[in-house]
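predicted model and sequence follow; I will ask about them next.
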Amino acid sequence: MSEDVRLVAWVRGRVQGVGFRWFTRAKALEIGGLSGFALNLGDGRVQVVAEGARESCEGLLEWLGSDDTPGSVEGVTEMWDTPRGGYEGFAIR
């Protein structure tokens, strides 16, 4: 069984105003078992926080850096941590 983890990812590129957060939420729900949020940052990046099974978080991270996302991703910076909990589902903020 996969351990639960916390993924924090910062996505750079043309990722605001293109439905990126909505599609990220949809992908997280499709993968299943993930909680967290997607948030537009003031500097043009999108921050994604996801908690759940490591393999599920890795799947979301792989998607974030793929050509399947809306807009144009130039890069993704990630940080792994232990889950903190407290999220109801996967939200757009």
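Structure's in. What do you need?

make it CA atoms for all contacts and neighbour counts henceforth
Will do.

and residue 61, that's in a helix?
Yes - under DSSP: H, G, I helix; E, B strand; the rest coil, residue 61 sits within a helix.

okay, it and residue 70: tell me how far apart.
Distance of residue 61 to residue 70, computed by CA to CA, to the nearest Å: 15 Å.

ok, residue 7 next?
Residue 7 is 20 Å from residue 70, where distance means CA to CA.

over to residue 3?
30 Å.

quick one: which of these two has more around it?
Comparing residue 3 with residue 70 by other CA atoms under 10 Å, the one with more neighbours is residue 70, at 19 against 9.

if I read this right, that one contacts residue 17, doesn't it?
No - contact criterion CA atoms under 8 Å: residue 70 and residue 17 do not qualify, at 9.6 Å.

SS state for the nearest residue to residue 63 once chain neighbours are set aside?
Counting by CA to CA, 6 or more residues apart in numbering, residue 63 lies nearest to residue 69, which is 7.2 Å off, once chain neighbours are set aside. Put simply, residue 69 is coil when judged by three-state DSSP.

got another one to weigh against that:
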Amino acid sequence: MSEKFETGAVAFQLAIFGRVQGVGYRAFVREVALAHGLCGHVRNAPEGHVEALIGGERGAVEAAIARLAEGPPGARVSRIDRIAAGAAGLPAGFSILR
């Protein structure tokens, strides 16, 4: 994880459900994460949902998750499940995985 994060850093593994594949949702997640200064990655899950790992300052992470619940045009997010993840060892930047 980047040294810029202080003690208020958190990370979550997200499972995002709804109409989230084939609608530009992964690019939207990356855009939101970068706009909030977050690290991590996003990918499509074979079961039809989207998985993301996001980490950074608590306020920025919470704001990003709120935006992810809205989604881009064409997407319909029905729910976001989250599990706390260790903030240490997050990759620098934010990537879209295949």
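Sure thing, it's come through. Just so we're clear, the structure is a prediction, and the values are computed from it rather than from any experiment.

and what about residue 52 of the second structure, helix, strand or coil?
Under three-state DSSP, residue 52 of the second structure falls in the strand class.

show me the helices in the first structure, by range?
Under the criterion DSSP state H, the first structure contains helices at 20-31, 54-64.

any chance of these in JSON lines, with distance to residue 41 of the first structure too?
Below are those laid out as JSON lines (distance: least, CA to CA, whole Å):
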{"stretch": "helix 20-31", "distance to residue 41 of the first structure": "11"}
{"stretch": "helix 54-64", "distance to residue 41 of the first structure": "16"}
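
can you add distance to residue 13 of the first structure and mean neighbour count and give those back as a markdown table?
Putting the helices of the first structure into a markdown table (distance: least, CA to CA, whole Å; neighbours: other CA atoms under 10 Å) gives the following:
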| stretch | distance to residue 13 of the first structure | mean neighbour count |
| --- | --- | --- |
| helix 20-31 | 11 | 18 |
| helix 54-64 | 11 | 18 |
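
which among the ones you listed is found nearest to residue 11 of the first structure?
Among the helices of the first structure, the nearest to residue 11 of the first structure by CA to CA is helix 54-64 (7.5 Å).

what stretch of the second structure does the closest one fall on?
With TM-score structural alignment applied, helix 54-64 of the first structure matches the range 58-68 in the second structure.

next: stretch 14-22 of the first structure.
Here stretch 14-22 of the first structure aligns to the second structure at residues 19-27, judged by TM-score structural alignment.

how long is the matching stretch end to end?
Per CA to CA, stretch 19-27 of the second structure runs 14 Å from first to last residue.

chain center to that stretch, what's the gap?
13 Å (CA atoms, centre = their mean, to the nearest Å).

doesn't residue 35 make contact with residue 60 of the second structure?
No - using CA under 8 Å, residue 60 of the second structure makes no contact with residue 35, being 9.3 Å away.

thinking again about what came up before, what's the mean distance for the match of helix 54-64 of the first structure versus the first structure?
When the first structure is superposed, stretch 58-68 of the second structure averages 0.9 Å from its matched positions, counting by mean CA distance after the TM-score superposition for the first structure.

perfect, that will be all.
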